[in-house]
Structures are given as C-alpha cells and as structure tokens.
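# give me a 3D structure for the following:
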Amino acid sequence: MLLIALATLASLATIAVLFSVLRAVRVHEPPAPVTHVRHERRRAHPAARDAREAIALVGDALAATHNPRALVPLILEVVTEATGARGAQMLHGGVEVGWFGEAGGRTRPLTLDLASENSDSDTKLLLYPPARGFDVETQKLAEWVAAQAGIALENARLHEEVRRQATTDELTNLVNRRRFIEALETELERAKMFDSPLSVILADLDDFKRINDDHGHHGGDRVLKSFGQLLRAQVRDFDVAARLGGEEFAILLPQTTAEAAAVVAARTRDTLAASPMAVSDDATVRLSASFGIAESSPALTTDELLRRADDALYAAKRAGKNRYVVDATAGVS
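Okay, the predicted model is just below:
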C-alpha cells in the first residue's frame, strides 16, 4: 500500500490541465539505425513556447498512463511538440527503445538524462533540434520535461511492481490464485466464443507435510520453488502456471483437450520423478505429485470446472497418488 501511495502522489505532481496526446508512435527493440524518419508524418505544431502551455501538455501526457511501454511514445511525442524539435529518441542502456519524428542525422542532439532522484536507470532522451537550433529557454524547457518524464517513468515502474506483487506468488514467481482465476474466466469466455477446447490441471505434491516435518519450512520452501520452476518449464508461453496455495498448483491450458492435458500431466509427473529436489545445500529428496484434469464445456462455469478438476485430483490421491486422473465427463479414459 505504501508503494501505491508513493506512486499516486508522484503522479499527481505531474498533472496539470487536460490535453489529449494519444497518437500512434513506433516503439521497437532493435538497435538504432543512423537515421529514422517516421512514415506517418506528424502534423506540424508550433513549439509550446508558453510555459503554461508546455506544462499543460506535459502534465496531462505523463498522467495518462502508468504503463511504462505506453509512456515511452507519449514522452517522445510530447517533448517533440513542446520544444519544436525535429524528432526525439529514447535510449536505455545505450539501446534504442523508441523514437518519434525525424531521429538521427548529422545534427548533434540535445542529450538529457531521464533518471529520477530515486532511480539509477540509464535512460537518456535525445532531442534533434530544428534548423535554427534550440534557444536557451527551449533548452531549459526540455530539461524540465526530461525531469518530469524521469519521475513518470519511475512512477510507472512502481505501479508495475505493485501490480506484479498483487498477481504473483512471491515464493515461486508463478501467478497467484487471484490472477489464475481472472485468466481462467477470460479464457473460458474465449473458448465459448470460438468453440475451442480448454483444460485445467490441478497438481498437489504428495506427502508434502513430511518435507516440512523432516527438513523444516525452509526446506519445504525450496521444494515449492523448485517445483514451480519445473512446472513453468512444462508449459507453453500462453499457458498459465499458478500456485494456488500451500503445495497446490494449477495449469491453465487454452486450446487444449483433456487428452492433450493428460500428456502434459504425465510429462510433469515423470520429470518430477527424475528430478531430486534440494531441501538444503547438501541434501535432496525425491517427490511425487498427483494431478486432476478437467476440460471445459459451454455450460460450465469457472467454479464448476475447478470443482471437476479438484474431484479428479482427489480421485488420484485415493487411487494411490503419483498419477493423474481425468474428469470422467471429459470423455477421456
């Protein structure tokens, strides 16, 4: 909550009067060529020489979003408009992360540091001057804009960190129960809309209490963390692996039948069986896990799908553990 408060206060410091500055700007990752010219030429705007006009322009633009990726094009456009520059370029660690207008060429740019007082980020803003160059007042304005942009970027980083903490399990770095349910609800709607399959796997480490009893909670935490890494390695980029709590985990598999999900569960079980888990720097244990699998259908709600996967999981436990069971209604034996 403290991070949220700090981020909100810092945001309010940059807000002035309303001015809309949302237009398409190219942002990309590759190293910068010598010269860039934007294909969609920006409309000619006079430089915002009046300080109040510039403050209004900058303040609203920087308050428009807390997404760091969305802030980059906004900063580039607004600083170009405010100073009358030909174009602007942003570098992070020496690598270009965005540009606007005409960036590059033979003209020496005005280089400004975007690091705020609370950040040591190596981010720089390069402004390419018009033919007449920048006068002293415009350079001061550019420095002020850069300072505000640095605050906004740090602000966005704080908001992103708060958002990540709210949706990520701290121990395993998998998504938490809250985020998993949100993703499941979204994917269920998508599956219904496109009539595509979707499956859920619930996984529970067998006899995990024994690990805590024999090796302490620190040893148990090491096992949970290792299993989280193992689980992540078994899924595709668009699948969602989560820790729901304790030793219970889940995998959301869009565009996947129960039969295909069973292959994932079997592979995960076999990989776990072949992977000793460290409980200390000089001790390892071998573990097994049980898995329950359920496939969606148009009539199923989120709770019903999870209940079916949970019933299948406990059927696997009752059958002797270290196995997977597919919900019988999925039509897979």
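# can we go C-alpha only for contacts and neighbour counts from here?
Fine.
# over to Ala261. Which of the three states is it?
Assigned by DSSP: H, G, I helix; E, B strand; the rest coil, the conformation of Ala261 is helix.
# the residue in the chain sticking out farthest from the centre in helix, strand or coil?
Relative to the C-alpha centroid of the chain, counting by C-alpha atoms, centre = their mean, Arg132 is the outermost residue, at 42.4 Å. The local conformation at Arg132, judged by three-state DSSP, is coil.
# surely Arg177 and Ala241 touch.
No - using C-alpha atoms under 8 Å, Arg177 is not in contact with Ala241, being 10.1 Å away.
# and those two? which has more neighbours close in?
Applying other C-alpha atoms under 10 Å to Arg177 and Ala241 shows that Ala241 carries more neighbours, namely 27 against 18.
# my read is the more buried one is in a strand, agree?
Yes - using three-state DSSP, the assignment for Ala241 is a strand.
# to compare against the first, here's another:
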Amino acid sequence: MRAVDEMRLRMDSLAQDLSEALDRAERESRRNRLFGELGGTVDLEELMDRVLDAAMEIPGIEAAMMVVEAQGGNPAAATRGMTAQEAAKPPTSGVAGALPGTITVSYRYGRERETSGTDLIRGGVFIPLMGRELRPIGTLSLFWRQPDAEPAQEHIEQAENLAESSIPAIENARRYGEARKLAETDALTGLFNQRYFHDTLRREVTRAHRYERNLALIVFDLDDFKSVNDEVGHLAGDRVLAQAADRLREAVRSVDVPCRIGGDEFAVILPESSAEDADQLYRRVHNSMRGVALGPEGHSLHLSAGIAELEHGDTAASIFERADAALYRAKDHGKDRADIARSTGEN
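Below is the predicted model of the structure:
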C-alpha cells in the first residue's frame, strides 16, 4: 500500500512538472510568434499593444505601461490593467525623471514603498528602451499589486528580453511613421497634402455611406492671390500661405482634416457634419483671415469657399466637383463669400 501511495505521489509530481513544462513551452511559443510578428509591424500603436499583451503573460505581472517617443518628440503611451489615475501618474514617473539618459539596466522598486488600501500597485520594474548610441526612446514599466509577490528573477529577465527585442521594431515603426508623415504633409504649410486629401475623402465617403453618417466638404480659395504675389513677391506670398494655414488649423475641430490641395487652394473634410456646420467653419476662418496683413498697405486677406454635403449616390469625385462648382459660383458673385452646393440634378 505504501508503495502504491509513493507511486501516486510521484505520478502527481510528474504530472505537475509536465503541466508546468507545457505552460512554459506554450508561453515561449507565443513569445517567439510575437517576436516574429514585431518585425513586420510598422504601426507604432499596434506594436505597443502587442508588446504589452506579451508582457501581461509574464507570471506575476498585473499591470503594464509602455511609453515611446513618437513623431516630433511627442510621447505615445499604452497601458494594460491600470486605472486612469494610475496611467496619468504612474509609480515610475519619479524614477524616470531621476535616471540618467544613458542607463541601460532596469530599475526595480517596491519593497520600501509605503502603500495602503487594497488593489494598489505595490511594486514594479522600470525598463528603459535604449536605441542607437544608447539614446533613450521609451520605457516599459511592469507592475504587481500583491504584497510580497515580486516576480521571480527569471520572469524579470523575460520582461527585459521582451523590451530589448522590441527595440528594433520600435525604431523601424518610428522611421516608417516619420516617412509617412512626410509623404502626407505639405512642406510649406504643414497641412495634409493633395494626395492625402483625396485618399481620405474616398475613405470618409465610403464610411459615411456605410454607417449613414453626415459628411461635409469645404473648399477654400484665397481671393486674388496672384496679385498678392505680384505685389509682395513669392517669398512673402509663401509666408501669407503659411499664415493662412495656421488660421485654418486653429479653426478646425480635432476630427476635421485640413489640407492644402494646390497653390492657394485649401480644403477641409468634416466628418459627422452638415453644410451648416461647414458654413460656420467658413465664418470662423473668414474672420480670422482678416488679421493676416498683406503687403506694405496691410490689406486684409479675403477668401471664397464652396461647400457640399454628402448626398445619396455621391462619390468622392462628385462631392468634390459640387464643392468646387460652388466655389466658382462664390467667386462669380463677388468673392469673399461662401456658396453651398446645389443638390445633384439641380440646375
């Protein structure tokens, strides 16, 4: 009987060992698949999501935050298992500010940290992401909430390996993002360019039809801009275009898409908007343009606009044609005004 009991214990132990080995193998397989996928991911947000998903599978990790320097030096952040308050001021925020820029090892904290209440972050590991020439490009912070539940050293090393393995993909995604921004941006004004305008208009028209949403388009043209160039010169004219773009950018909503589509012509795509909404935008831009002085006489800048609201059966080409036709009517009727496009079929 004793021999049977010992055999049962050995079998139970073996089964437990096999189960743990299978779990480790499965986690390792998922991580290997992740590392293979990271290299083919050029979208920074998607990349960060994949890294955090993998980090949350590490035993003992209950929350995670990743911050990466994105375009223009602005940080992009993503979290898992954290409240809005924790994400706004993560426990490692003070640590990050105290670390020198060339640190290449993780910083662990938590044992001496005073905490009270339940479900609080009790500890974590802060892993700087170091790019080329040991330049910091971001951080990966992993946390645990249970007292005295610090992950084993091997699991901390897994986190460090995950962070290190993500760095080439992060740098690649950042380069791609910078290249895409250059390809989509008008160099003079910083607005979206003509190519981006047409691509986005097609996409928004399709979306609006599919979900039965409103969509408006407004096309602007600076009145008599050729004479402005003749009077003040092309360099000064470029400065005027840049100022006009700034005023336009200040007037639009965050969901609107302001573009320069050629010469002195601008356009704004307004999702979830009516022709009346677009007309209000024109009035805001029109009023702000009066503060742009032209030439030694300080004349105000004037602009005309054509407005079109998406109709049943409209394509990107047809709504643009209707807005453009409305713009020409505005100019024919004295300029410095907006005209709303007629419905399809109207004379």
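# for Ala262 of structure 1, give its distance to Arg269 of structure 1.
Distance, Ala262 of structure 1 to Arg269 of structure 1, by C-alpha to C-alpha, to the nearest Å: 10 Å.
# what do we get in structure 2 for Ile251 of structure 1?
For Ile251 of structure 1, the aligned position in structure 2 is Val268, judged by TM-score structural alignment.
# tell me the contacts of its match?
217-219, 256-259 (C-alpha atoms under 8 Å, 6 or more residues apart in numbering).
# quick check: closest non-adjacent residue to it.
Pro258 (4.4 Å; C-alpha to C-alpha, 6 or more residues apart in numbering).
# so in structure 2, which helix runs the longest?
Across structure 2, the helix with the greatest residue count (assigned by DSSP state H) is helix 2-38.
# after that one, next one along is what?
Once the chain leaves helix 2-38 of structure 2, the next helix or strand it forms, by DSSP states H and E, is helix 44-55.
# and that next one, what other elements does it pack with?
Secondary-structure packing of helix 44-55 of structure 2 (3 or more C-alpha pairs under 8 Å, 6 or more residues apart in numbering; DSSP states H and E): helix 2-38, strand 63-69, strand 75-80, helix 153-184.
# looking at these, which is buried most?
Comparing the helices and strands packed on helix 44-55 of structure 2 by mean neighbour count (mean count of other C-alpha atoms under 10 Å), strand 63-69 comes out on top with a mean of 22.
# how far off centre is stretch 180-200 of structure 1?
Computed by C-alpha atoms, centre = their mean, to the nearest Å, the chain-centroid distance of stretch 180-200 of structure 1 equals 20 Å.
# neighbours of the aligned partner of Ser288 of structure 2 in structure 1, just the number please.
Structural alignment (TM-score structural alignment) places Ser288 of structure 2 against Thr271 in structure 1. As a burial measure, Thr271 of structure 1 scores 15 neighbours (other C-alpha under 10 Å).
# what do you get for the one 4 residues further on?
Neighbour count for Ser275 of structure 1, taken as other C-alpha under 10 Å: 16.
# can you pull out the strands in structure 1?
In structure 1, the segments counted as strands under DSSP state E are 35-37, 87-92, 95-104, 110-113, 123-128, 198-205, 240-245, 248-254, 277-280, 283-285, 289-295, 324-326.
# what about those, which gets the closest to Gly220 of structure 1?
For Gly220 of structure 1, the closest of the strands of structure 1 is strand 277-280, at 6.7 Å, according to C-alpha to C-alpha.
# give the buried residues for the closest one.
For strand 277-280 of structure 1, burial by neighbour count (16 or more other C-alpha atoms under 10 Å) applies to 277-279.
# one step back: redo the contacts of Val268 of structure 2 as CSV? Include distance to Gly124 of structure 2.
Compiled in CSV, the contacts of Val268 of structure 2 are given as follows (distance: C-alpha to C-alpha, whole Å):
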residue, distance to Gly124 of structure 2
Leu217, 49
Ile218, 51
Val219, 52
Asp256, 40
Val257, 41
Pro258, 43
Cys259, 45
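# how about the contacts made by Glu309 of structure 2?
So Glu309 of structure 2 contacts 214-217, 274-275, 319, 341 (C-alpha under 8 Å, 6+ apart).
# go again with 10 Å.
Contact analysis of Glu309 of structure 2 by C-alpha atoms under 10 Å, 6 or more residues apart in numbering lists 214-218, 270, 273-278, 319-320, 322-323, 340-343.
# buried ones among those?
214-218, 270, 273-275, 277-278, 319-320, 322-323, 340-341.
# next, count neighbours for the nearest residue in space to Val37 of structure 1 that is not next to it in sequence.
In space, and not counting its chain neighbours, Val37 of structure 1 is closest to Glu102: 4.6 Å by C-alpha to C-alpha, 6+ apart. Per other C-alpha under 10 Å, the neighbour tally for Glu102 of structure 1 reads 22.
# which of the contacts of Val268 of structure 2 are still contacts in structure 1?
Compared against structure 1 with both residues aligned by TM-score structural alignment, their matches' C-alpha atoms under 8 Å, these retain 217-219, 256-259.
# tell me which two in those residues are the farthest apart.
Val219 and Asp256 (13.1 Å).
# who's more crowded, these two?
Neighbours of Val219 of structure 2 and Asp256, each counted by other C-alpha under 10 Å, are more numerous for Val219; the result is 27 against 17.
# aligned partner of Phe225 of structure 2 in structure 1?
So, by TM-score structural alignment, Phe225 of structure 2 is matched to Phe208.
# nearest residue to that match in space, please, no chain neighbours.
Closest to Phe208 of structure 1 by C-alpha to C-alpha, 6+ apart is Glu247, at 7.0 Å.
# how about Gln158 of structure 2?
Sequence neighbours aside, Ile58 is the residue nearest to Gln158 of structure 2 in space, at 7.5 Å (criterion: C-alpha to C-alpha, 6+ apart).
# the longest helix of structure 2 to helix 153-184, inter-axis angle?
20 degrees (axes from the mean of the first three to the mean of the last three C-alpha atoms, to 10 degrees).
# for helix 2-38 of structure 2, packing partners?
Applying 3 or more C-alpha pairs under 10 Å, 6 or more residues apart in numbering; DSSP states H and E, we find helix 2-38 of structure 2 packed against helix 44-55, helix 153-184.
# my guess is Gln139 of structure 1 contacts Pro109. True?
No - applying C-alpha atoms under 10 Å as the test, Gln139 of structure 1 and Pro109 come out as separate, 11.4 Å apart.
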